[in-house]
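Novice: coordinates for the following, if possible.
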Amino acid sequence: MNHDTTRPDTEPKTTSTHSVFGAPCWVSLTSRDLDATETFYGAVLGWRWRSASLGDRFRIALADGTPVAGVAAVATMWQMAVAWTPYFAARDADEAVAKVQERGGTTAVGPISFPPGRAALLSDRDGATFGIWEGQLVAHWERWRRAAPTYIRLHTRDAFAAAIFYGEVLDWASGRPGGVEVQYEGGEVVLRSEDTIVARIDSGALEAAPDPTLRPHWQVHFVVADVAACVRAAELHGGSVLSKGSDEAVLRDPDGALFTVTSRPER
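Specialist: Below is the predicted model of the structure:
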């Protein structure tokens, strides 16, 4: 998807958030050092890079030629935390922001106009950060979906309460064509867009009390061919490994941003 960190570029598009809404449509990363970030993710995920229209502090990550993520060297300048942030397609940015505020969430930025759309950076009422985008998406929407993160997961204190919050903000389970379906499976809330799992929400074991020590956050999962190779590359290029298994590992980049690599595409 031809995006900066919070917006698509201005090439012609054929799909808009009015017809496909509620699903993740982009991911962005804040960084302190763009060159180091490019080197790390190039080694770990095989990404290539190009410049973005917002200036030299921004880069677009490419996977097999498809734009999949944005990176902004603004963490130090804007005193922002270094983290991966998912953006969701919204039918109406103003309405979504108003719903967030009405339900106890907060607005960090926006909505800001970035033709051909508008963006906002928000937090839910438990502090998990996310963004919304209203406007045109990628012309090759399905190609982006295949090249993008396999899914995102919200780790939070109360999965059901979180699902209600995001459902009301993003029109989940609205029954409208192009919307997101919400189901409960295996102790998690599972979100599907066009029959593909795009997000999960979990809060620990079934019927367990909410964990007061948990810091709610969205975790981005990237699908890779070789988890072990990604782990080795992360360690060689200044990252660290929080956990690893045969088909999944949680990694931290040199700036401290967490992400997951997995060999299990969600379908």
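Novice: only C-alpha atoms from now on, for both contacts and neighbour counts.
Specialist: Noted.
Novice: I'd like the distance between Glu266 and Phe165.
Specialist: 24 Å (CA to CA, to the nearest Å).
Novice: higher neighbour count, those two?
Specialist: Each of Glu266 and Phe165 has its neighbours counted (other CA atoms under 10 Å); Phe165 has more, 20 against 15.
Novice: could you report the distance from the closest residue in space to the more buried one that isn't next to it in sequence to Tyr166?
Specialist: Counting by CA to CA, 6 or more residues apart in numbering, Phe165 lies nearest to Arg103, which is 7.1 Å off, once chain neighbours are set aside. According to CA to CA, Arg103 stands 10 Å off from Tyr166.
Novice: quick check: Ala257 touching Val82?
Specialist: Yes: at 5.5 Å, Ala257 counts as touching Val82 under the criterion of CA atoms under 8 Å.
Novice: Leu214: neighbour count?
Specialist: 12.
Novice: same deal with Glu102?
Specialist: Residues near Glu102, counting by other CA under 10 Å: 11.
Novice: just Ala249 next, same as before
Specialist: Ala249: 20 neighbours (other CA under 10 Å).
Novice: repeat that for Asp202.
Specialist: Count around Asp202 with other CA under 10 Å applied: 21.
Novice: can you tell me the SS state at the spatially most central residue of the chain?
Specialist: Centroid check for the chain by CA atoms, centre = their mean gives Pro86 as the closest residue, at 2.1 Å. Under the three-state scheme (DSSP: H, G, I helix; E, B strand; the rest coil), Pro86 adopts strand.
Novice: here is a second sequence; please produce its structure as well for comparison:
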Amino acid sequence: MTGSRPRTAPPSAPLTGPSAPCWVNLMTRDLKSAQEFYTATLGWTFRPGKLGQEFSVARRDDVPVAGIAAVAPAFRVAVAWTPYFAVQNADVAASRIRERSGTVAVGPLALGKGRGALAADRDGAVFGIWERTEAATSPPAPDDHSNAWLELRTRDAFDAAIFYGQVLDWATGRPGDCEVSYEKDQVVVDCGGKRLARISSGAVEAAPDPLVRPHWQVHFPVADVAATVSAARQYGGSVVEQRTQGHGAEATLLDPDGGLFTVTDIRSPAAEGT
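Specialist: Alright, predicted model coming up:
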């Protein structure tokens, strides 16, 4: 990543409170192609974003679920899905990232109705932070957290939990903040009573395989994994990994531009992996 300023804003109404995941964004090369693929694969519709022609907001059942920005070539960033986390103060969070050997590549800068930054943790997993600075002008989306959940594949789950806990104010005990628990050598993140993320160990920073390197993996719940995989292949995507386990099935896919994501009929990161 470079110090340029990709306009990849979260929505006007984040779905969760401070310290929680609030948005996911795809940085891609071709907006029209990405829209066609995700419409066919995940049933999304799109509306233009307020930041220019290269940005659009994906909706499911008229609820904002993700952003897609065709900025990868202009800003020399990899095609990738990136999660954003809500913070009380973007400048403070950015300072904490740097103090703990992470990297702030872009920002903090004005993004929509707030301020945000694009960063990487000390093992190289990319994520964003976002602080709301203006009041919402429309009702928030339903807070059921069913549109996506996250998995961090990293070198050491416990070390990563400490990093994100200190940066994002996890486990403070304050109402609305996220809490962490340790289960079977993994860390599970609960926000507002919902399990939204899981952190697992074993990634290798120098691995050539992007699935093995530290990264945040975005999981989109779907009703039928097999049908979603079939649609993805039909519209130019490919399957990286597919598996069935006790609680359901999931498939990790590449979109035609190389964006990596997972579709799953497992409804929670707590159930996945058990």
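Novice: overlay them and tell me the TM-score.
Specialist: Once superposed, the chains reach a TM-score of 0.89 (TM-score structural alignment, normalised by the length of the first structure), with 252 aligned residues with a CA RMSD of 2.0 Å.
Novice: just to revisit the earlier point, and the residue nearest to the centre of the first structure, what's its match in the second structure?
Specialist: Counting by TM-score structural alignment, Pro86 of the first structure corresponds to Pro83 in the second structure.
Novice: so Phe130 of the first structure touches Tyr87, yeah?
Specialist: Yes: counting by CA under 8 Å, Phe130 of the first structure touches Tyr87, with 6.0 Å between them.
Novice: count of residues packed around the aligned residue in the first structure for Leu26 of the second structure?
Specialist: Here Leu26 of the second structure is matched to Leu29 in the first structure, going by TM-score structural alignment. For Leu29 of the first structure, the count of nearby residues is 23 (other CA under 10 Å).
Novice: ok, Leu29 of the first structure - contacts?
Specialist: 5, 69-72, 82-85 (CA atoms under 8 Å, 6 or more residues apart in numbering).
Novice: filter the residues you listed down to the ones in strands?
Specialist: Applying DSSP state E to the contacts of Leu29 of the first structure, the entries found in strands are 69-72, 84-85.
Novice: identify the farthest-apart pair in these.
Specialist: Using CA to CA, these span at most 11.5 Å, a distance reached by Ala72 and Thr85.
Novice: what sits in contact with each of these two?
Specialist: 28-29.
Novice: what span of the first structure is stretch 40-56 of the second structure aligned with?
Specialist: Against the first structure, stretch 40-56 of the second structure falls on residues 43-59 (TM-score structural alignment).
Novice: and the contacts of the matching stretch?
Specialist: With CA under 8 Å, 6+ apart, stretch 43-59 of the first structure has contacts from 3-5, 9, 34, 38, 41-42, 60-65, 70-74, 224, 229-231, 233-234, 237.
Novice: just the buried residues of the residues you listed.
Specialist: Among these, those classed as buried by 16 or more other CA atoms under 10 Å are 3-5, 9, 34, 38, 41-42, 60-63, 70-74, 224, 230-231, 233-234, 237.
Novice: so of the residues you listed, which ones are in strands?
Specialist: Filtering those for strands - DSSP E - leaves 60-63, 70-72.
Novice: okay, helices next: where are they in the first structure?
Specialist: Applying DSSP state H to the first structure gives helices spanning 34-45, 93-102, 141-147, 159-170, 227-236.
Novice: distance to Asp195 of the first structure for those - can I get that in a markdown table?
Specialist: Below are these laid out as a markdown table (distance: least, CA to CA, whole Å):
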| stretch | distance to Asp195 of the first structure |
| --- | --- |
| helix 34-45 | 26 |
| helix 93-102 | 24 |
| helix 141-147 | 12 |
| helix 159-170 | 17 |
| helix 227-236 | 26 |
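Novice: for Val189 of the first structure, find the nearest of these.
Specialist: Checking these against Val189 of the first structure by CA to CA gives helix 159-170 as the closest, at 6.8 Å.
Novice: buried set for the closest one?
Specialist: Per 16+ other CA under 10 Å, helix 159-170 of the first structure contains these buried residues: 159, 162-163, 165-170.
Novice: now stretch 230-249 of the first structure
Specialist: Applying 16+ other CA under 10 Å to stretch 230-249 of the first structure flags 230-231, 233-235, 237, 239-241, 244, 248-249 as buried.
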